[in-house]
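Engineer: got a predicted model here, sequence first, then my questions.
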Amino acid sequence: MAKTYAIGDIHGGLKALKQLIERLGLKSDDRLIFLGDYVDGWSESRQVIEYLMELGKTYSCIFIKGNHDAWCEEWLKGQGPNVEWLLHGGQASVASYAGISDEAAAEHLSFFERMPLYYEEDSRLFVHAGFSSMHGPAREHHPSNFFWDRTLWEMAMSVDNRIPKDSFFYPKRLLRYREIFIGHTPTTNYNIEVPMQKCNVWNVDTGAAFLGRITALDIDSKKFHQSEVVQLLYPGEIGRN
C-alpha cells in the first residue's frame, strides 16, 4: 500500500535530508508532502532546493511554502535582503547561492513561486504554520498567516481535553479538519525530539534548524523516521543556534 509522509522543516540540512529519504525506503507510488522551510540555517540551502526539484521528478511531491522560503523568494526577486531574514538563517542561504547562474536562479525562483500555501485532502490540512479564520483557510484574510501563524498550535496545546467537541467552547478552527499537519514551531522548544500531537494537530518540526532532526511522519500509521541530529552532520557550523 502506498504511503504518504509529512516531512518537517529542513533549513538547509541537505545531508540530513538525504539520510532521511534513504531511511524511508521509498516505493515508486509513495508520496511526500513537505511542510516548508527548506532554507536558512545550515550551509546547503541552494543544494536542498536543487535536490527537492530533482526528487519531484521521481516521486509525487507537494512542496508547501514556509516563512523562510517566502523570505528567500523575496530575495531572489531582488527585494532586500530582509535584515530580519539575515539574522534568522538567511545569511547562510545567501552564501549558498554565491556563483549561481542567472538561469539557475530563475529556476529556483519559479520553484518557490509555485509552492502552495496549504494543501487539503480527505479532511486533512497540510500547512507550514496555521490559519486564523474560524471558517478555514479559504476564508483567510491574511495569507502570510499560512506560514507565520502560531496561534493554531498554541490553541491546540491549550485545549482542555475535558471539553467535548460539540461544546460551544471547543475551538471552531480545530473542527474544520480530521487532522492538521504543521511545521514552523520546533518540538525541541518543549524538550521533545519527536513529532507532537495536540488535539487533531500534528507538529512535525523537530528542530532541524537548531539541535534537532528532520522528521518524516506516515500520516496514516503515525510511524515516523528521522535523520541524525543535523548539527552532527555539519561539524563546525552553528545552524540557527
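Structural biologist: On my side now, so go ahead.
Engineer: contacts and neighbour counts: CA atoms only from here.
Structural biologist: OK.
Engineer: now Gln79: how far from Asn67?
Structural biologist: 15 Å (CA to CA, to the nearest Å).
Engineer: compare the two (neighbour count), which wins?
Structural biologist: Using other CA atoms under 10 Å, the more surrounded residue of Gln79 and Asn67 is Asn67, with 22 against 11.
Engineer: so the more buried one touches Trp148, yeah?
Structural biologist: Yes. Using CA atoms under 8 Å, Asn67 is in contact with Trp148, at 6.1 Å.
Engineer: shared neighbours, these two?
Structural biologist: His128 (CA atoms under 8 Å, 6 or more residues apart in numbering).
Engineer: contact partners for Asp218?
Structural biologist: Going by CA under 8 Å, 6+ apart, Asp218 touches 3-6, 224.
Engineer: ok, Leu233 next?
Structural biologist: 15-16.
Engineer: another one to put next to it:
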Amino acid sequence: MSRLIAVGDIHGQYQMLQSLMEDVAPTDKDQLVFLGDYVDRGPQTPEVIDWLIDFQKRYPQTVFLRGNHEQMLLDAVVAADRKQSGRNTFLDDFMALKGRGLPSAVFYFVSCGGQESLQAYNGGDIVEDPCAALQRIPAEHVEFFSSTVFYWQYQQYFFVHAGVDPKDPTGEKRQNEAFLWQRKPLWKKVKGWDKIVVHGHTPVSEPYISQTEINIDTGAGYGDCLTACDVLQMRFWQSDGAS
C-alpha cells in the first residue's frame, strides 16, 4: 500500500469531488476509504453516486462506509415501497401522523436534506410525492447504498462515518447507532482501546486531529470544503465550491 486515503462527507457535491480526486490522483497502489454521507444537501447526488460506482469498478479494493444519510435513504425506500404497494401496517399508519401524512422514515429523510436528493433524481423538478420519487431511484444506486459497510480497520486506524463506542467496537449492543450518529469525541485514551478513529459526520472548519481521532468533515454539505487525508503521511487535500 502506497497511501491510505480517507475521503470526507461529499453530500451531493459532485464538482468538489471531481476537483478533489484530480488532486489526489489515486492509483492501484492506494487504499481509499470513503467515510459516508454521499447523498443529500448538495445539488448532484445522482452524479456523485454514478462516479463512486465507476470508481469502485476501477479500484475494487476501495471501501465505502455507510453514513447516517445513506441509512435514512434506505429506511425511506423501504417505507415508501410499503406505502405505495398498500402493505402499510397499523404501526406505519400511526407513525405517518408524525410524518405529516408521510411514513415517518420518509419524512425524516426529506427533512434532513433528502429533498435535494429527490429533486436531483427527478431531473431538478420539484418533488410532489416523495414516496413515488424514492421508488424512481435507480436500483443500482440502492444496491450501492446497501453494500456499504459500517466500519473498516487497518492497523491502528478505525474508519467509521460518525463515531464508535470503545465498549461496543462491533456495534452489536447499540445496533450500529454509534457508527452512524455519534458526535461524542474521544477526548482521552480509553482502557483497552488503542485505535485512532478516522471519521466525518460532525462538521468542523478545519480537519480536527488528536491522539485519538481524525475528523475530516469540513462542511461540503453546506458548501464549504471537501477534504481527503492520507493518514499514513498526514497529508491533506481540499476542494471548495470555488474550485
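Structural biologist: Arrived safely. Just so you know, these numbers come straight off a predicted model, no measurement behind them.
Engineer: rewinding a little: give me the PyMOL select line for the contacts of Asp218 of the first structure, limited to the buried ones.
Structural biologist: Command for PyMOL that selects the buried part of those, burial taken from 16 or more other CA atoms under 10 Å:
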select buried, resi 4+5+6+224
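Engineer: in strands only, show me the contacts of Asp218 of the first structure.
Structural biologist: Using DSSP state E to define strands, the subset of these located there is 4-6, 224.
Engineer: okay if I get the residues you listed as a markdown table plus distance to His184 of the first structure?
Structural biologist: Shown next, in a markdown table, are these (distance: CA to CA, whole Å):
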| residue | distance to His184 of the first structure |
| --- | --- |
| Thr4 | 20 |
| Tyr5 | 17 |
| Ala6 | 13 |
| Phe224 | 18 |
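Engineer: sorry, back to before: Glu121 of the first structure: which of the contacts of Asp218 of the first structure is nearest?
Structural biologist: Thr4 (11.6 Å; CA to CA).
Engineer: which residues does stretch 77-97 of the second structure contact?
Structural biologist: Residues contacting stretch 77-97 of the second structure (CA under 8 Å, 6+ apart): 102-106, 131-132, 134-135.
Engineer: again with stretch 192-202 of the second structure
Structural biologist: 6, 8-9, 35-37, 67, 156-164, 166, 181, 183, 211-217.
Engineer: helices - which of the residues you listed land there?
Structural biologist: Under the assignment DSSP state H, the contacts of stretch 192-202 of the second structure contribute Trp181 to helices.
Engineer: tell me the counterpart of Val39 of the first structure in the second structure.
Structural biologist: Aligned by TM-score structural alignment, Val39 of the first structure pairs with Val39 of the second structure.
Engineer: and Arg114 of the first structure, by the same measure?
Structural biologist: For Arg114 of the first structure, the aligned position in the second structure is Ser147, judged by TM-score structural alignment.
Engineer: quick one: the strands in the first structure, in order.
Structural biologist: Counting by DSSP E, the strands of the first structure are 4-7, 31-34, 60-63, 118-121, 124-127, 179-182, 196-198, 201-203, 215-218, 224-226.
Engineer: what's the third one packed up against?
Structural biologist: Packed against strand 60-63 of the first structure, as judged by 3 or more CA pairs under 8 Å, 6 or more residues apart in numbering; DSSP states H and E, are the following elements: strand 31-34.
Engineer: and the strand it packs on against the second structure, how far off on average?
Structural biologist: Once fitted to the second structure, strand 31-34 of the first structure is off its aligned match by 0.9 Å on average (mean CA distance after the TM-score superposition for the first structure).
Engineer: now find how far off-centre that strand is within its chain.
Structural biologist: 10 Å (CA atoms, centre = their mean, to the nearest Å).
Engineer: for it, packing partners?
Structural biologist: Using 3+ CA pairs under 8 Å, 6+ apart: strand 31-34 of the first structure touches strand 4-7, strand 60-63.
Engineer: ok, now which ones touch Arg23 of the first structure?
Structural biologist: Applying CA under 8 Å, 6+ apart, we find Arg23 of the first structure in contact with 225-226.
Engineer: same thing but 10 Å
Structural biologist: 17, 216, 225-227 (CA atoms under 10 Å, 6 or more residues apart in numbering).
Engineer: please tell me how far the residue of the second structure most remote from its centre sits from Asp81 of the second structure.
Structural biologist: Seen from the C-alpha centroid of the second structure, the residue lying at the greatest distance (CA atoms, centre = their mean) is Phe90, 31.2 Å away. Phe90 of the second structure is 15 Å from Asp81 of the second structure, where distance means CA to CA.
Engineer: do Gln13 of the second structure as well
Structural biologist: Gln13 of the second structure is 27 Å from Asp81 of the second structure, by CA to CA.
Engineer: kindly check the end-to-end length of stretch 169-181 of the second structure for me.
Structural biologist: 14 Å.
Engineer: hang on, the earlier thing: ok, the contacts of Asp218 of the first structure in the second structure: which stay?
Structural biologist: Mapping those onto the second structure (both residues aligned by TM-score structural alignment, their matches' CA atoms under 8 Å) leaves 3-6, 224 still in contact.
Engineer: now tabulate the residues you listed in a markdown table and tack on distance to Gly56 of the first structure.
Structural biologist: Converted to a markdown table, these look like this (distance: CA to CA, whole Å):
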| residue | distance to Gly56 of the first structure |
| --- | --- |
| Lys3 | 16 |
| Thr4 | 14 |
| Tyr5 | 14 |
| Ala6 | 15 |
| Phe224 | 21 |
